[in-house]
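> Pasting the sequence and the predicted coordinates here, then a few questions.
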Amino acid sequence: MNAVLRETATIAPLSAQGLHHAYGRETVIAGIDLALEPGSVLGLIGRNGAGKSTLIRAMVGLLEPSEGKAFVFGEPALRLSDAAKGRLAYVAQQPEALAWLTSEQMLDYFGRFYPRWDNRFAKSMLERWQIPAKRLLAKLSPGERQRVELIRALASQPDLLVLDEPAAALDPVARRELLREVAIRAGESGTTVLFSTHIVSDLERVASDIAFMHEGRLILHCPVDDTKERFMRLWLPPRLSAAAPEIALSHRQHGDGSISLVIERDANGQWPQQATLPGARVDPLGLEDLFVEIAE
């Protein structure tokens, strides 16, 4: 591999450095640093209002952040070249563009801008998802509109696919088909994927990495497979509550005086010393349990 190819391979398809954004006095994202590895599928998870959509819009150049920078294929997100735009596909949570066109017309229009547009795929997916090709987008249901947008994104055969709550308006069958397409493209074509969701089962099906957002901050970013080994729930009875470690991902005080915390292994793979105290209990956490513990 020559130097140019090595450099291209190591550039993060999507990254953010010190992103801050506020609407008036309300801070929405605060100090986000994030980079996607080429070919990874990153699930961005958080409660509604955590700042996921604002972060995504800032990272793809649709919103100018109050502070910080974002890059797409190494280019400033706010000044993307046509070549970079042709490698990126983005689907918003609530698609509203070009509502005066039919599904067929919209896909034909967008297909002219993408050098690798797969027209056969677009037509077959309209049929497979039973979307009326001649009906105006404005006349489609929210779920149908979302499907058309997903077809548009996938048919462009992007190197970077960014989906903001892609399953929000989809029924369970359509959601599973979408996740299957994402997995296929990531696995076979090396497409890098970022998708936000609050549906934990979606992450477990396709994500290689996970990022937790809470109140505008990124509080966790790691491979999905690491979560079960890296995090535990530590329960301390009332007599040990004063010994609770100062650093924890979550901290709950219960009515009986006991405390439960989400703890993390240190760099040497060891749990905090408090986990070994007589009377302390350490419980494993599934991905959904981890999300609930952090988000509440």
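Ah, there it is. Numbers count the residues shown, from 1 in each chain.

> contacts and neighbour counts: CA atoms only from here.
Fine.

> How about the secondary structure of the residue of the chain positioned farthest from its centre?
Seen from the C-alpha centroid of the chain, the residue lying at the greatest distance (C-alpha atoms, centre = their mean) is residue 239, 40.6 Å away. Secondary structure assignment for residue 239 (DSSP: H, G, I helix; E, B strand; the rest coil): helix.

> got the end-to-end distance for stretch 82-102?
26 Å (C-alpha to C-alpha, to the nearest Å).

> distance between it and the chain's centre?
From the chain centre to the centre of stretch 82-102 is a distance of 18 Å (C-alpha atoms, centre = their mean, to the nearest Å).

> And the nearest residue to residue 224 once chain neighbours are set aside, how far from residue 161?
Among residues not flanking residue 224 along the chain, residue 209 sits closest, at 5.0 Å (C-alpha to C-alpha, 6 or more residues apart in numbering). Taking C-alpha to C-alpha as the measure, residue 209 falls 15 Å from residue 161.

> let's bring in a second one:
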Amino acid sequence: MNAMLRDEPAAAPLSAKGLHHAYEGAHVLSGVDLALEPGSVLGLIGRNGAGKSTLIRAMVGLLEPTEGKAFVFGEPALRMPDRVKARLSYVAQQPEALSWLTATQMLDYVGRFYPRWDARFADDLVKRWQIPAKRLLAKLSPGERQRVELIRALASQPDLLVLDEPAAALDPVARRELLREVALRAGESGTTVLFSTHIVSDLERVASDIAFLHDGRMILHCPVDETKERFMRLWLPGRLAAAAPETALSHRKHADGSVSLVVERDGRGQWPEASRLQGARIDPLGLEDLFVEIAE
């Protein structure tokens, strides 16, 4: 095995180590580590501008990071061999490629590059999603264009499916149909999925794991089911504000001097010591509340 890869788990479908990136001196990624387990559905969440698209592009080899490494099925993302590319499908947030072709022409052309291309599935989904198959891609609405790209990605029957804000241009019905297809692929075929979103309800429907990117840093990565047990809101009255733990994921000071924080259990399953002070209060957090508390 190449020495460059000795410390990289070969089984990881997609992983990143120490990714840094900057645009014109502004840091977009700051030391991001992330690895997907085979067969998992990882929802990458964060506010607009958090660095989600930059991270995804670096992880699939479309962008060379300032520092760090990314791997796809154990191969360097920037030098993926064809056998690895055939196992990966990626959909950008704003698809633009091959816009001079019709939907039918594009799917027929692209399908020739994938050994497991499911033409019948592609045709059926074009009809079910009511895509104007003979219209140029450039003439389609953003939602229709995104649906065509999603059909292309799903019909290739990938082992790894990477979607950057796949529901951004979709109406609620189309978004639910997409999530159903993603769940089916993951459940029936064992496809590993990474999708970015800021729509928390999408995560709750299909994701097995969540990764939270905030200001270019990965501040949490865990199974979705663990979030309610692992994170809580700690409220401290003004007289206890000085006892607020420095390790809190968020820290908000209120007009009356009280503070509210998002805190995490430690390795022994204990909440921070401040939570046991008289007058402190611990409140449960749903996934959307957790997102809002950290992102604001």
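Alright, I've got the coordinates. Computed from a predicted structure; not experimentally measured.

> Next up, the contacts around residue 231 of the first structure.
262, 263, 264, 265, 284, 285 (C-alpha atoms under 8 Å, 6 or more residues apart in numbering).

> Quick check: ChimeraX command selecting the buried ones in those residues.
Of the contacts of residue 231 of the first structure, the buried ones go into a single ChimeraX selection, burial set by 16 or more other C-alpha atoms under 10 Å:
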select :262,263,264,284,285
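
> Just name the closest of the contacts of residue 231 of the first structure to residue 76 of the first structure, please.
residue 264 (34.6 Å; C-alpha to C-alpha).

> so what's the closest one up against?
By C-alpha under 8 Å, 6+ apart, residue 264 of the first structure lies in contact with 230, 231, 232, 248, 249, 271, 272.

> mean deviation of the helix or strand harbouring residue 186 of the second structure from the first structure?
If you go by DSSP states H and E, residue 186 of the second structure is part of helix 172-189. On superposition with the first structure, the mean distance recorded for helix 172-189 of the second structure (mean C-alpha distance after the TM-score superposition for the first structure) is 0.4 Å.

> Could you identify the helix or strand that succeeds that helix?
strand 192-197.

> Could you point out the helix or strand that follows that next one?
Next in sequence after strand 192-197 of the second structure, counting helices and strands by DSSP H and E, comes helix 200-206.

> And the contacts of that next one?
By C-alpha under 8 Å, 6+ apart, helix 200-206 of the second structure touches 41, 43, 45, 179-180, 182-183, 197, 210, 224, 287-288, 291.

> Between these, which sits nearest residue 93 of the second structure?
The closest of these, once distances to residue 93 of the second structure are taken by C-alpha to C-alpha, is residue 197, at 10.1 Å.

> now for the closest one: what does it line up with in the first structure?
Structural correspondence for residue 197 of the second structure with respect to the first structure (TM-score structural alignment): residue 197.

> In contact with that match: list those residues for me.
Neighbours of residue 197 of the first structure in contact, by C-alpha under 8 Å, 6+ apart: 43, 44, 45, 46, 164, 165, 166, 167, 203.

> and these as TSV, adding secondary structure and neighbour count?
Shown next, in TSV, are the contacts of residue 197 of the first structure (DSSP: H, G, I helix; E, B strand; the rest coil; neighbours: other C-alpha atoms under 10 Å):
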residue	secondary structure	neighbour count
43	strand	27
44	strand	26
45	strand	24
46	coil	25
164	strand	21
165	coil	20
166	coil	22
167	coil	25
203	helix	24
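
> Which residue is the nearest non-sequential neighbour of the residue nearest the centre of the first structure?
Nearest to the mean C-alpha position of the first structure, counting by C-alpha atoms, centre = their mean, stands residue 44 at 2.8 Å. Excluding the flanking residues, the one nearest residue 44 of the first structure by C-alpha to C-alpha, 6+ apart is residue 196, at 4.4 Å.

> Relative to residue 89 of the first structure, how far out is that neighbour?
14 Å.

> which one of these two has more residues nearby?
residue 196 (25 against 22; other C-alpha atoms under 10 Å).

> residues touching the more buried one, list them.
By C-alpha under 8 Å, 6+ apart, the residues touching residue 196 of the first structure are 43, 44, 45, 52, 53, 163, 164, 165, 166.

> The third one and residue 69 of the first structure: what is the separation?
Taking C-alpha to C-alpha as the criterion, residue 45 of the first structure is separated from residue 69 of the first structure by 21 Å.
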